[in-house]
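K.L.:
when you get a sec, could you give me coordinates for this:
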Amino acid sequence: MDFSNVTRLPIGGPGGTRSARAELRPAYDRRTGMFSLQLWKGGRRLADLVGFRHADEPLSAVNSFLAAHGVRALTVDEAMVLYAGLIQAKDGPNWLALRYPGRCADRPAPSAPGRAARLHRRIAVWWGRQR
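P.N.:
Sure thing, here's the model as predicted:
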C-alpha cells in the first residue's frame, strides 16, 4: 500500500463518482496532544473537527461532521485510510506498526489504550491485505 496518500483523503461525489468534491486532512497538534480533521472544498479550508485525544475518536464523529457540510459519509475503506492518516500525523510507534504490519499486526502499540488497540490491530491486518 502506498502511504503517500494518507495525508489527504479525497471524498468523491455521490453515486460513486470519482471526482473529489471535498478533502479531509488529518492533523495532530503536538503542543496540545490533540487530533483534528480539516475539511477542504475547492482548495479552501472550510471547517475543522477538533478536540480528540485518541486517533480513533474522530472516526465516530466524522460522518455527522461531513453531513453538516453537505459531504457524503465515508466508506469503511476511507475511514481506515483516515485512521492511518491520523496515526501518521502523530508519528511514533503506532505509525511504525501500520507501516510494517507483518511485524506488528499481532500486537498493538504499547501506547494504544483498549478500544484503540483493537481498532489499530484490525486496521493493521486490513492494511496488510491491501498490499
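K.L.:
please make it C-alpha for all contacts and neighbour counts, starting now.
P.N.:
OK.
K.L.:
where do the helices sit along this structure?
P.N.:
With DSSP state H as the criterion, the chain has helices at 57-68, 76-90, 93-99, 101-104, 114-130.
K.L.:
kindly reformat the ones you listed as TSV containing mean neighbour count and distance to Arg21.
P.N.:
Output for the helices of the chain, formatted as TSV (neighbours: other C-alpha atoms under 10 Å; distance: least, C-alpha to C-alpha, whole Å):
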stretch	mean neighbour count	distance to Arg21
helix 57-68	15	11
helix 76-90	21	14
helix 93-99	20	28
helix 101-104	16	31
helix 114-130	17	25
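K.L.:
between those, which gets nearest to Met34?
P.N.:
Of all those, helix 76-90 sits nearest to Met34, with 9.2 Å by C-alpha to C-alpha.
K.L.:
would you do the same for the sequence below? I want to compare the two.
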Amino acid sequence: MAIDPDKIDPKKTLSDQEIAARLAAELPAWRLEDGWIRRTYRTSSWKGTLMVINTVGHLAEAAWHHPDITASYAWVEVRLMSHDAKGITERDLQLAKKIEDVVGWQPGAEPGTALAGTPHGDLRFAYIKYD
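P.N.:
Next up, the predicted model:
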C-alpha cells in the first residue's frame, strides 16, 4: 500500500485493527502485543545477536526513532512504539519494514549476484536463523 508522505501525521496512532491488517499484509513475522509491535530474531550465536542489535541501532538512529531491544545469546527482540504519540504510528511500521528488509536480507538467495552470502553448514560463519 503506497502512502503519500505529505498526508502522514507522525503522531496519529493506528487502531489495533489497522495495525493487525498492516502486519498481516506487510510484516507477517511481527506481532502486536501489549501496545508494541514486536519481532524476535533468532541468531546462531552472540556474534549474530550483536550484528542484529547494531543493524537495528543504525537504522533507528538514521530514522530518529528508537526501539526497545532485549537480547540474549541467540535471540534479539525488537519492540517499536512511538513514545511521543503513545501508540503505534506509521513511523513504527515503516521502521519495522526497513529493519525486516535489512536484517532479513539473504544475499545467497538472490540469483545472479556476486554476493554469495555466508558459507552454509559451517557454524563459524552462521549468524542469522532465517524464517
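K.L.:
care to give me the TM-score?
P.N.:
Overlay of the two chains. TM-score (TM-score structural alignment, normalised by the length of structure 1): 0.31; 72 aligned residues with a C-alpha RMSD of 4.8 Å.
K.L.:
hmm, back to that, out of the helices of structure 1, nearest to Asp48 of structure 1?
P.N.:
helix 57-68 (9.0 Å).
K.L.:
which neighbouring elements make contact with that closest one?
P.N.:
Packing contacts for helix 57-68 of structure 1, counted by 3 or more C-alpha pairs under 8 Å, 6 or more residues apart in numbering; DSSP states H and E, involve strand 34-41, strand 44-52.
K.L.:
ok so, going back, could I get the helices of structure 1 as TSV with distance to Leu9 of structure 1?
P.N.:
Listed next are those as TSV, based on distance: least, C-alpha to C-alpha, whole Å:
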stretch	distance to Leu9 of structure 1
helix 57-68	12
helix 76-90	7
helix 93-99	17
helix 101-104	21
helix 114-130	16
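K.L.:
of these, which is nearest Leu39 of structure 1?
P.N.:
Among these, helix 57-68 comes nearest to Leu39 of structure 1, with 8.2 Å by C-alpha to C-alpha.
K.L.:
does Ile69 of structure 2 sit in a helix or strand, and which one?
P.N.:
strand 68-72 (DSSP states H and E).
K.L.:
related to what we said a few turns ago, point out the most buried one among the helices and strands packed on helix 57-68 of structure 1.
P.N.:
Burial of the helices and strands packed on helix 57-68 of structure 1 is given as mean neighbour count (mean count of other C-alpha atoms under 10 Å); strand 34-41 ranks first at a mean of 20.
K.L.:
quick one: contacts of that strand?
P.N.:
21-29, 45-55, 58, 86 (C-alpha atoms under 8 Å, 6 or more residues apart in numbering).
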